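Visitor: coordinates only, sequence not included:
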C-alpha cells in the first residue's frame, strides 16, 4: 500500500471537500485532522468483485490511520505480545469454539469427530479442503488442557498455522529444521503448548524420552495431517509417513487421528492399516466445494498465448516474467531459491503485500491462506487427487473463487517422468492410473464438478451449472461419421498402439512406422485430412470418456483399443443402421474448427459472482473497503497476516451488521475473545464513525444472524403454537447448554430489547409443558422463586423428583433459613457455598443442585469464614458483574480486594467463566462489561 501525502494528491493544497465526504477510519484517542491518507489498493475488493487481481488502484474511500494509534497494538503491549494473554478455560466444545475461533456452531461432522477423540477413539477423517478438518484436532486440547501433536509434511504450512493460532490466543509451536528457538523442544516436552506441529521426520527421530515426558505432562491426541501420504496408492506417497506407526507403542492410550482431503476407499484402508488404527471412527464428507468455479483451457504456450494472458492480466496469472513486464506486482517461489528468498516470498504473499504468486506446487500446498481467490494450474497435473487438493487451496473461507487449468497435449507425455519416482510396481501402476484420470479431466466436454465427485466415489448424477463446461454455450453435434473413422482405424491397426499412430493414418501420413506396417495400404488412409491432429485427439478423449475406447497401461507406454461399446457402434454402422452419436464438442475442438463459442457466458475467467446472501450495498462496500485497510494496517504493525486477525467474511458481516458495542461485535461469527480484547474497540470506533458519515443505522440485526437456525425437536407431538422466542430459548439452553443469563443475552441480540432471566425460565418451562425434551438435572442452577416454579411445573407434568438425578432430597432446606446481609452494590455478605441455604437470596446455590457438567463455580465460589461472618464480602458471578459494570473497568487486584471473603483463585476462576461466556472482556489489564 503506497502512502500519499496531501500535497502530492492536490498540488500542495488540502482537498477539504474530498476529505469531508469520504468515509474515514480512525483509531481511538486521535482527532481526524491528525490522520494520514492511504490510497486504497485492489486488496480491498478481493472478496466482493468477481476477481481480485487488478493492476490499477480502485477509486474508493481513503483510510485514515494515525501513527500514534499504533501504540494500542498487541506488539507494543506491556503484556508481551498478542499471544501472552491468558485465555479462559472452556468447559465445553462449543465454549472453546466461540472463545478461541469466534464461531457459534460446528460444521458438519466436526462435533461428532471431536466427541470421539475426547472419548479416546481413533478416527479417520476424509473431508474437503476448507471444510474445517483442523478444528477437529484444535478443539480437544483446549477442552482437556492437554497437548495435541500434529504431524504435517510441510514446514511453511505449519508456520502459517502456528501464526494463525497464536492470533486466536492458542499456545502453539512447531518442531522442524527451520525452528531457530532451541527452547521450544524443551517447552514442548513439558506440555507447554496446546497444539504442537512437527514434520514426520522429526516425529520419528525424537527420543522415546521426549514422548514419555510429554505423555506424563498430558497429550490428548496425535493427528496425522495429509494422511494420504502414507499410502502407495495415494497421489503423494512419502516413505517417512510409513514409519509413524512406531509411535503407537510409545503413546499407549493416545487416540490417533488421520486426516486427508483426498482418499479413495483403497487409500483409506491403507491408511488405517499403516497407522494400526484401532476400530477407527471413519468420517467421509462430501468432496463438493460449491463456491469454486472449475475451468479448463488448452493452450500452445506460444508468445501469442503469453500476450493473451498478459493482455487480460487482471483476470489471469501467468509466468512471473510476463507479469513483471506487464507492470503487475507479483512474486515467485521455487526450489532453486535460497531459504531466505523463499521465506520472503512466502511472507509477502500471506501478508497481502503481493497479490500474485507464481510458484511450484510445494508453495501452493504449503500455504494456509483462506482468502486465495484464484488458483491457476499451468499444465496438466500429475493426478486428479493432487489437482483437487492444490485447487482446493482456493476459497477456503467459503467465498466465490476460481480454479483454472491450462494444458497442452505435450503435458500428457510426462508419464515416464512421474513414474520415475515410483518405489514399486504397485506404486507405478497407481501413478499411471491417477495421471490418466487427470488427462480425462482436461479433455472433458461435460460437467467438471460431476466428474471430480464421481471419481472420488460420490454419487452425483446432475450437472453443477457452475463450471466452464456447464456455463459456456452448448455445442452438441452428430459425430457418428468421425467416430466411425477413428474407431475403425484403431481396430485396423490392431489396438496395439497409442492414439497418435491411428490418427497419423487417418491424416495420410507415410512415416516409416506406418509404411513398415503397411498401414498406408488401409482403405482409411488419408480419410481424415479435414481435421487437424489435435481435433482427432480431442475426439479420442471424448470416446474414451464415453467408453467407446479403452486405454491399457503397460510398463512404459499406453495402448488404445476399441471397447465393447465401441464394437457395438461399429456393428450398427456396418449394418447400415446409420445410428447417430451426438457428443458435446470440447472447447479445444471448437477452437480448432474456428467456430468460437468457447467463452463463458460472462466475460473473463471468473463467471462465479457472489450469491444473493453475499451481496452487499454500495455503502456497505465502502465500509468493507475501509475495514480491510484497518485490518491491513494492524497486521503490518504486529507483523502478521491480515487473515490471522479475522477473515474476509467476518469483515463483510461487520459492514452489513455494523455493531456499535463490544457485546454485539462478539455476537458475529468469526469474532473470538482474543480479537475483542486486542482489536474490538478499534473496529467499533471505525464502524460507528463510518455508519454515521454514510447515514446508515448501526446494529442492523436483520443483516447478520450469528446463531445458526436451530433444528426442530425430535418429538413428533411438538405443538405448532410454540413461539419462536420460546423455542429459541429452549434450544439454546437444552441443546447448546447455555446458562439462563447467556440465553437472555442472545435473545437481547436477536430482538434488540432487554430480556430478563425470569422470562427465559418461563419460556423454557412453557417449552417443557408443550412436549420439548428437558434435562431437568441441570435446569436449576439457582434456588430461587424460579426454582419453586420448576418444582410446580414438574408436579404439573406428573413427573417424580427422580428427574433431578444426583440431587439429594435433604439438600432442600427450610425456607426460614436466614438470608445473608447484602452490601450496597448487591454482593452477599458472609455467604459460604458449603453452608448456605438453597432457598436464600438470589445468587446462593447448593452445589448439589448443579449437574456434573456445570461446576459449582459457575455461579459462585466463596471461601469465607461461614454464615456468621459479617466482615468479609464473598464473590459470586452476579456480584462481580455488578462491580465491573458499576466501575466500567476494574483490575484483577481490585476485584480480589473487593471480595476479600473469597480466595484469589476462586475469583480468578469466576472471572474466567464470565470471560469465556462473553459477559466481560479484558483490556489493558482491566475487566470491562460487554
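Guide: Nice, thanks for sending it over. Bear in mind the structure is a predicted one, so any value in this text is a computation, not a measurement.
Visitor: only C-alpha atoms from now on, for both contacts and neighbour counts.
Guide: OK.
Visitor: can you tell me the SS state at residue 235?
Guide: With DSSP: H, G, I helix; E, B strand; the rest coil as the basis, residue 235 sits in coil.
Visitor: quick check: it touching residue 435?
Guide: No. Distance between residue 235 and residue 435: 9.4 Å, which falls outside the contact criterion (Cα atoms under 8 Å).
Visitor: shouldn't residue 669 be within a strand?
Guide: No. Read with three-state DSSP, residue 669 is coil and lies in no strand.
Visitor: how about the residue lying closest to it once chain neighbours are set aside, secondary structure?
Guide: Distance criterion Cα to Cα, 6 or more residues apart in numbering; nearest residue to residue 669, sequence neighbours excluded, is residue 103 at 4.7 Å. Of the three states, residue 103 takes coil under three-state DSSP.
Visitor: what sits in contact with each of residue 235 and residue 435?
Guide: residue 383 (Cα atoms under 8 Å, 6 or more residues apart in numbering).
Visitor: residue 219: neighbour count?
Guide: When neighbours are defined as other Cα atoms under 10 Å, residue 219 has 24 of them.
Visitor: show me the contacts for the residue nearest to residue 669.
Guide: 97, 668, 669, 670, 671, 672.
Visitor: another structure for you, compare them:
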C-alpha cells in the first residue's frame, strides 16, 4: 500500500473523515482524541456505547504509516468490525480460530506486504509466544503504528467483565515501548480507569471521559405480573425494528422465543446451552435482519455491534446497574431513538438472591447484594432513572431528562420534612451502624428478635413511624440518598451514615420533598425522543430502500447496516436525491459508498419518484452549481442539510444539537447558511415575531456587516444568537 493516503493527503481531519467514512462532523471528543493519537500519545477513552469509540483508533490507523493492531475479546465482534471497514474500502483483517491454516497464512503474507492497515486479534493469540515472531517481523518491515485495546474494562478485576488474559497485555509496553497505545471502553468507574492505566503500563495517558448519558434511550420500568408476556408481545408489536429480550435462565429464553414464534414474531434463542454453530447462525440471522428478535440470557454476552437495535427488554431483573447499562446500551447505537424496558418483580429478586448465595466467597456475596440493592433502588424509584444510572458512575445529572417514564409521567411531590427528621433521628439513635431495613424496623416498632436483642425497642425513635408503610419509608430513604441528605457505605454492607445535609434537615434549616410512590400506570406515554414521523410517500420509499439495502447486503454476505445506516436511508427518503452530487450530500455517503452504491440507490429513488408523481431532489447538485462563483461560506454541506431536515420535522435547535451530538452554536451556524441560501425555514420558531421587527430595523439602520453594531443599536436585552438568525433571514431575502 505504498500509495495509501496519509494525513498529508487531506487538508483537514474532517476531509479525511468524509473520504473514509462519509461523515462531515466529529462527535463528542472524537477529534481531540484522534489528534492525540496521531501525536503518538497514549490515550484512555471512556465513551458510551454508540458514541463512536471505534473511529477514535480507526481513522488514525488510516492516516499513519504501518499497521494498527486491535485487541478484541470476541470473534464475532472483530469479524463484524472488519466487515464494516471492508465495505468502506478499508484494508482490515483478523486472525482467529475461525480461519483455516491456509487462510491464516494468506493474511499473514498480506500483512507483511503492507496490504493491511488494521489487524484484529484476540488477546490470547497476540500474547502467544508463537505469534511474537510475526509481530517482530511486522515491526521491522511495515511497522506497527499503534495498539488499540478495545473493551479495556476486561483488564481490570474491578470491571464488570474481567478476563485474566487481558492482564498479560502489559508485555506489549515492555517489548515495544515506543509504540503508542489507545485503550477504549464504554463503562469504567474512577477505580477501573486507574486500574486500566496501571495494568497496561500506559505512559502519562490522556484520559477522555465523554459521559455516560445515552440521550436517545428511553428508560422505563413495568411491574411484572402473570400477564407480562402479553405486555412483551404488545411492546414488540408496537415498536419497529430489531430488538433483544434478556432473561435470567435458559429455560425462560427458550420459552419466550418459542411463544413469540407461535405469535407470528420471528425470534431465536441465544444462550450457552446451544452449540457454537447454532449460536453463530442465530446471531448472523439477527445481524442480517433475517430474524427480528433475539432472546438471550443475561449471563451470556452477545458480542455484537448491530447499530440499529430499536429496543431492549429485560424480562427478568438485571443483576447490576453496570450490566444493565451495558445490556440496555445495545439499543440505539446509531443514535436514533430506542426504548429500554425492565419488568420488575420481587420473585426475580429472590431468584437473584439465591444465585448470590451460591457464591463461595462471603465478600463477593456482600458486594453482589449491594449491587442488587442498587438495581432494586433503580426499579422502585420515582425519580429520574437517568439520574440514578449516571450517579452510579460518578456523573452528576440534575434529573428531569424528559426521556424516562418517571420524568414523562412525574409523581406528585409531598413535604416529608417531619418524616425525614424522624428517619434521620433513628439513624443517629442506632449509632449509624445499620442499614435501611433495620432502621425501618425500629421506626415501625418491629418485634423482630434482632431489634429486641439490641435493645432498640427502648430507643426514643422506636415505633414513631407506624403511620407509614415499609414501602413508603424505603422510598423516603432512597430519596434522601439521591438528594445527598444521607450517605451509605459502599463496602458491601450498605450502612446508613449522616452527613452535612442530614444535620441541616434535623436542624430544620431545609425542607424535604419526595415523590409519592403510589400511582396508576399511565395508559399512554409521550416520549421526548419519539421517532421522527415520515410522510406516507417517505415511508413507502424508505421501505423500498430498506429492501434494496437487504438485497445488496445478502449479495455480499454482510449485515444491512454495513451498506447504510437507518439514518442515511431515512435522509434519502426525505431528500430523494437522484444525482451523484445530491446523493454524496447524504450523511454516511463517502467516496467508496458513492462509487459502490450511488447509481443503484439513485435509480431506485428516481423510479419511485416517477411512479408516485413526486419531484426528485436535485437541490444539492443545483446548490453546488449555483455557488461555484460565490464564496465557500454560502455552500451547503451534508451536515447543514441534515440539520434542516430535523428542523423541518419539528425539532428545536437544542433538540437537534442533542440528537446530533453537536454544539448549539454549530446548529445555529447551520441555520444561518440555510436561510442565506433561501431554504425554507420558519423564522418564527427561532425568534418571536415581536423581537424580529426591532432586529430587522436595526439591520436596516446600521447594516448587516457587524453583529456588535446591531446589538449596540438594540441593547443588552437581545442576544447574539437571535441577531445572527434574523440577519441570515434578512440576507436571504436580499
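Guide: Good, I have the coordinates. Remember, predicted model here, so these are calculated numbers, not experimental data.
Visitor: TM-score for this pair?
Guide: Once superposed, chain against chain, the TM-score is 0.73 (TM-score structural alignment, normalised by the length of the second structure); 616 aligned residues with a Cα RMSD of 4.1 Å.
Visitor: picking up where we left off before, distance check, the corresponding residue of the second structure for the residue nearest to residue 669 of the first structure against residue 642 of the second structure.
Guide: Mapped onto the second structure by TM-score structural alignment, residue 103 of the first structure lines up with residue 23. Distance from residue 23 of the second structure to residue 642 of the second structure, counting by Cα to Cα, to the nearest Å: 11 Å.
Visitor: one more: residue 629 of the second structure?
Guide: 24 Å.
Visitor: more neighbours: these two, which one.
Guide: Just comparing residue 629 of the second structure and residue 642: by other Cα under 10 Å the higher neighbour count belongs to residue 642, 21 against 8.
Visitor: so which strand or helix has the more buried one?
Guide: helix 638-648 (DSSP states H and E).
Visitor: what packs against that helix?
Guide: helix 566-575, helix 653-660, helix 664-676 (3 or more Cα pairs under 8 Å, 6 or more residues apart in numbering; DSSP states H and E).
Visitor: in CSV: the ones you listed, plus distance to residue 87 of the second structure and mean neighbour count.
Guide: Below are these laid out as CSV (distance: least, Cα to Cα, whole Å; neighbours: other Cα atoms under 10 Å):
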stretch, distance to residue 87 of the second structure, mean neighbour count
helix 566-575, 15, 21
helix 653-660, 24, 18
helix 664-676, 30, 20
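Visitor: can you find the partner of residue 388 of the first structure in the second structure?
Guide: Taking TM-score structural alignment, the alignment pairs residue 388 of the first structure with residue 325 from the second structure.
Visitor: can you tell me which residues contact its match?
Guide: Contact partners of residue 325 of the second structure, counting by Cα under 8 Å, 6+ apart, are residue 389.
Visitor: what about the strands in the stretch 451-600 of the second structure?
Guide: 487-488, 496-497, 513-515 (DSSP state E, counting those that start in this stretch).
Visitor: highest mean neighbour count out of those strands?
Guide: Most buried of these by mean neighbour count (mean count of other Cα atoms under 10 Å) is strand 496-497; its value is a mean of 21.
Visitor: check the offset of it from the chain's centre.
Guide: 33 Å (Cα atoms, centre = their mean, to the nearest Å).
Visitor: ok, residues contacting that strand?
Guide: In contact with strand 496-497 of the second structure (Cα under 8 Å, 6+ apart) are residues 427, 432, 433, 434, 435, 436, 486, 487, 488, 489.
Visitor: hang on, residue 14 of the second structure packs against residue 25?
Guide: Yes. Judged on Cα under 8 Å, residue 14 of the second structure makes contact with residue 25 at a distance of 6.5 Å.
Visitor: more crowded one of those two?
Guide: Ranked by neighbour count (other Cα under 10 Å), residue 14 of the second structure and residue 25 place residue 25 first, with 19 against 15.
Visitor: now do the same contact list for that one.
Guide: Contact analysis of residue 25 of the second structure by Cα under 8 Å, 6+ apart lists 14, 17, 639.
Visitor: if we go to the first structure, which of those residues are intact?
Guide: Here is what carries over to the first structure from these, by both residues aligned by TM-score structural alignment, their matches' Cα atoms under 8 Å: 14, 17.
Visitor: what's around the closest residue to residue 566 of the first structure other than its chain neighbours, how many residues?
Guide: Nearest residue to residue 566 of the first structure, sequence neighbours excluded (Cα to Cα, 6+ apart): residue 548, at 4.1 Å. Counted by other Cα under 10 Å, the residues lying close to residue 548 of the first structure total 22.
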